[in-house]
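> what follows is a predicted structure for the sequence shown.
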Amino acid sequence: MAGLEVAKLLAELLRNPGMRAQPAGTAGQARQPALRLDRSKDRSGWFPCQRGRGVNLERADSGGPVLAAVSLLIHNPGRSRLDVDVGAPSMGTDDVISHVSLPRFWADRTPVHEAARRGEILQLQQLIESGACVNAVTYDSITPLHEASLRGQTQCVKLLLAAGAQVDARNIDGSTPLCDACASGSIECVKVLLSHGAKVNPPLYTASPLHEACMNGSSECVQLLIDVGANLEAHDCHFGTPLHVACAREHLDCAKLLLKAGANVNAAKLHETALHHAAKVKNVDLVEMLIEFGGNIYARDNRGKKPSDYTWSSSPTAKCFEYYEKTPLSLSQLCRVTVRKAAGQRALEKIAKLNIPPRLIQYLSYN
């Protein structure tokens, strides 16, 4: 099936999660799935879809198994194929698709989810020993590992991973357990997940683990993610870069860690920089730090406004911007900003290797 047809079919399924089936064969004829979704190696991210022969799919306004099946396949790379069952061949045109054939995998919230969420270690161990599925997902594709990670249940995370839980499973929003662990601020959970191969830079179009750590304000998690290679410029369509998030939430420590590691101080989200965020939250310390790291006080957002335009006249932040407009950075400061800009990401690592006096290394490192 051509890529455009695939796109149209998936779009139709997402708009109309309930589907009606009208078998066209005889009552004794072997039936085929109304819809089969096979994982594709095509880099476009779409999946080949085949309508079952002798089956006519029509729109309906009830149920949602097809939508959940599509979401499950997209967010769980371990699944290779999902079959949608249309029921018995004798069903009429008013019968809707009853279920998706995902035995012991696709389910509502399970006892394993509850035990993981509550940190009930013994209960979880008993469930695992009795054969409960540790990769069961809810309708929004949340696994028990997501639950344990979001609530910082480190021992439950260890049990689930030891039992074969998928470390990079995606929920319906695309978040992985590492994203949830960072959102909880649990440094121990983050360490356990990373030790089991969790991707620090999962291919997401939403908030990355580093974004989540900055939202939470966990400087420990931020530093750990930086140390293991987190992308400092990961871009979220809603939040921008991790630096945007740290400044919008006024997490000064997190912002400083990002800047010292080489984050682009003038990275823009719809032309809006971190300095615009600092001005909006009226945080003088944040404004001063961003400017010292080379923040452009004259940058204009998509509304044509400078950061200072978001301050009240005579307020501390307004006076701060007024000072830097009248007093540009010194030559030594400008040199430092230029050198660090050339160093880019991992600036601290690169600067530490320069064959220059230790005092200069400290100055370039903002120590």
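Right, received. Where do you want to start? None of the values given here were measured: they were computed from a predicted structure.
> make it CA atoms for all contacts and neighbour counts henceforth
Fine.
> any idea which element residue 189 lies in?
helix 187-195 (DSSP states H and E).
> counting contacts, what elements does that helix pack onto?
Counting contacts by 3 or more Cα pairs under 8 Å, 6 or more residues apart in numbering; DSSP states H and E, helix 187-195 packs against helix 154-162, helix 177-184, helix 219-227.
> looking at these, which one is packed in the most?
Greatest average neighbour count among the helices and strands packed on helix 187-195 goes to helix 177-184 (a mean of 28), per mean count of other Cα atoms under 10 Å.
> what is that helix packed up against?
helix 144-150, helix 187-195, helix 209-216.
> distance from the chain centre to that helix, please.
Distance of helix 177-184 from the chain centroid (Cα atoms, centre = their mean, to the nearest Å) equals 9 Å.
> between helix 154-162 and that helix, find me the angle.
Computed by axes from the mean of the first three to the mean of the last three Cα atoms, to 10 degrees, the angle separating helix 177-184 from helix 154-162 equals 180 degrees.
> got the angle for helix 177-184 vs helix 219-227?
Going by the same axes, to 10 degrees, helix 177-184 makes 150 degrees with helix 219-227.
> contact partners of helix 177-184?
With Cα atoms under 8 Å, 6 or more residues apart in numbering as the test, helix 177-184 has contacts from 145-146, 149-152, 167-170, 187, 189-190, 193-194, 198-200, 207-210, 212-213, 215-216, 218, 221.
> what about the strands in the stretch 1-150 of the chain?
Ranges of strands in the stretch 1-150 of the chain, per DSSP state E, counting those that start in this stretch, are 19-23, 35-38, 49-51, 55-59, 81-85, 99-100.
> any idea how far the second one is from the chain center?
To tie it back to what came earlier, the one meant is strand 35-38. Relative to its parent chain, strand 35-38 has a centroid offset of 26 Å by Cα atoms, centre = their mean.
> ok, the first one next?
Here strand 19-23 is found 36 Å from its chain centre; the criterion is Cα atoms, centre = their mean.
> repeat for the fifth one
For strand 81-85, the gap between its own C-alpha mean and the chain's C-alpha mean amounts to 27 Å (Cα atoms, centre = their mean).
> that strand to strand 19-23, inter-axis angle?
Using the same axes, to 10 degrees, strand 81-85 lies at 70 degrees relative to strand 19-23.
> buried residues, stretch 333-351. List them.
Within stretch 333-351, the residues scored as buried using 16 or more other Cα atoms under 10 Å are 333, 336-337, 340-341, 343, 345-348, 351.
> for comparison:
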Amino acid sequence: METGAAPFTAPAALRGPVIGDIGNWLDRTPVHDASRQGQILQLTQLIESGVCVNIVTVDSITPLHEACLHGHIQCVKLLLAAGAQVDARNIDGSTPLCDASAAGSLECMKMLLDYGAKVNPPLFTASPLHEACMSGNPECVKLLIDVGANLEAHDCHFGTPLHVACAREHLECAKVLLVAGANVNAAKLHETALHHAAKVKNKDLIEMLVEFGGNVYSRDNRGKRPSDYSWPNSPTAKCFEYYESKFFQRLLEVCHSSADFDSEKHLAKE
């Protein structure tokens, strides 16, 4: 090993005038690569040499996005301590907390939250809770709910987090949401979580949603009930037949009770 070697110096294009400023719009840089690959020593050297930790790529991805997406907690810690913007958004509107949630990394999520990461994004964009439901990690879902995540956050593509959990067949995530009070009949283009459960032919999901008040007669924008998406004589079709007949029977009982009550009022008047 040579002695007296010149210290590592970052290229001028990677250095920002003030830590925390957004850098130039470039392709992936060494600091992005180090963050993505979890190279702690390399990242430390880059930061010490004056690299702007908020330098972005053409799609607005920061090194912090990279570190969170791959669950590299030590890199996340280094970047945040150096002034990385905790709520930076990429071209898709995702924040580092969204990426950590997608990766299912509780450690990274907790670190970001400690640095003030916002759990609820602007309206109609995917939230960290949506991402946690997509990845299917119920512990991540619980954490986000505990810190105030909006159960009814609505993404224009995915609907609510419950829609996502059901479309991806993540039963435990759906259960956590429902127990926390998520609206079981929330609709996206009139499509409910029960429609999603029917489309993926998941009998367990269907049963759980109905137990939490899912409306088996709700119709989507095509005028179809959840049962219309099940195959004839399939387990899900039989499940819907049972719940629909049960619902109809309950409706008849309510109607009869109401009619009896009206008759009693009429007789009392006479």
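It's in. This one's a predicted model, so the numbers in the text were calculated from it and none came from an experiment.
> next, format the helices and strands packed on helix 187-195 of the first structure as a markdown table and append distance to residue 292 of the first structure.
Formatted as a markdown table, these follow (distance: least, Cα to Cα, whole Å):
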| stretch | distance to residue 292 of the first structure |
| --- | --- |
| helix 154-162 | 39 |
| helix 177-184 | 28 |
| helix 219-227 | 20 |
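> gap between the counterpart of residue 212 of the first structure in the second structure and residue 156 of the second structure?
Residue 212 of the first structure maps onto residue 131 in the second structure when the alignment is built from TM-score structural alignment. Distance, residue 131 of the second structure to residue 156 of the second structure, using Cα to Cα, to the nearest Å: 14 Å.
> how far away is the match of residue 212 of the first structure from residue 137 of the second structure?
Here the criterion is Cα to Cα. By it, residue 131 of the second structure lies 9 Å from residue 137 of the second structure.
> those two - which one has more neighbours?
residue 131 (25 against 21; other Cα atoms under 10 Å).
> who's in contact with that one?
Here residue 131 of the second structure is in contact with 98-99, 101-102 (criterion: Cα under 8 Å, 6+ apart).
> looking at this, residue 312 of the first structure is in a helix?
No: remark: residue 312 of the first structure does not belong to a helix; assigned using DSSP: H, G, I helix; E, B strand; the rest coil, it is coil.
> pretty sure it is touching residue 318, no?
Yes: applying Cα atoms under 8 Å, one finds residue 312 of the first structure in contact with residue 318, separated by 6.3 Å.
> the two: who's more crowded?
Taking other Cα under 10 Å, residue 312 of the first structure and residue 318 do not tie; residue 318 has more neighbours (19 against 14).
> aligned to the more buried one, what sits in the second structure?
Under TM-score structural alignment, residue 318 of the first structure pairs with residue 237 in the second structure.
> wait, its match touches residue 230, no?
Yes: counting by Cα under 8 Å, residue 230 is a contact partner of residue 237 of the second structure at 5.3 Å.
> which residue numbers in the second structure go with stretch 51-70 of the first structure?
Against the second structure, stretch 51-70 of the first structure falls on no residues (TM-score structural alignment).
> next one: stretch 121-136 of the first structure
The aligned range for stretch 121-136 of the first structure in the second structure is 40-55, by TM-score structural alignment.
> element containing the alignment partner in the first structure of residue 197 of the second structure, please.
With TM-score structural alignment defining the correspondence, residue 197 of the second structure maps onto residue 278 in the first structure. Using DSSP H and E, residue 278 of the first structure falls within helix 274-280.
> helices or strands up against that helix?
helix 242-248, helix 284-292.
> residue 363 of the first structure is nearest to which of those helices?
helix 284-292 (12.0 Å; Cα to Cα).
> for the helix or strand just after the closest one, what is the distance to the chain centroid?
Counting by DSSP H and E, the element after helix 284-292 of the first structure in chain order, helix or strand, is helix 316-326. Here the centre of mass of C-alpha atoms in helix 316-326 of the first structure, compared against the chain's by Cα atoms, centre = their mean, lies 36 Å away.
> returning to what we had before: want to throw the contacts of residue 131 of the second structure into CSV with distance to residue 58 of the second structure?
Converted to CSV, the contacts of residue 131 of the second structure look like this (distance: Cα to Cα, whole Å):
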residue, distance to residue 58 of the second structure
98, 19
99, 18
101, 23
102, 21
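> columns mean neighbour count and distance to residue 161 of the first structure on top of the strands of the stretch 1-150 of the first structure, output as TSV?
Below are the strands of the stretch 1-150 of the first structure laid out as TSV (neighbours: other Cα atoms under 10 Å; distance: least, Cα to Cα, whole Å):
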stretch	mean neighbour count	distance to residue 161 of the first structure
strand 19-23	22	36
strand 35-38	19	27
strand 49-51	16	32
strand 55-59	17	40
strand 81-85	19	24
strand 99-100	18	26
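> using CSV, please lay out those strands together with distance to residue 326 of the first structure.
Formatted as CSV, these follow (distance: least, Cα to Cα, whole Å):
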stretch, distance to residue 326 of the first structure
strand 19-23, 66
strand 35-38, 63
strand 49-51, 63
strand 55-59, 66
strand 81-85, 64
strand 99-100, 67
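> re the thing from before, which one, of the helices and strands packed on helix 187-195 of the first structure, ends up nearest to residue 261 of the first structure?
Here helix 219-227 is closest among those (Cα to Cα), at 7.5 Å.
> ok, residues contacting the closest one?
182, 185-187, 190, 200, 209-210, 213-214, 232, 253-254, 257-258, 261.
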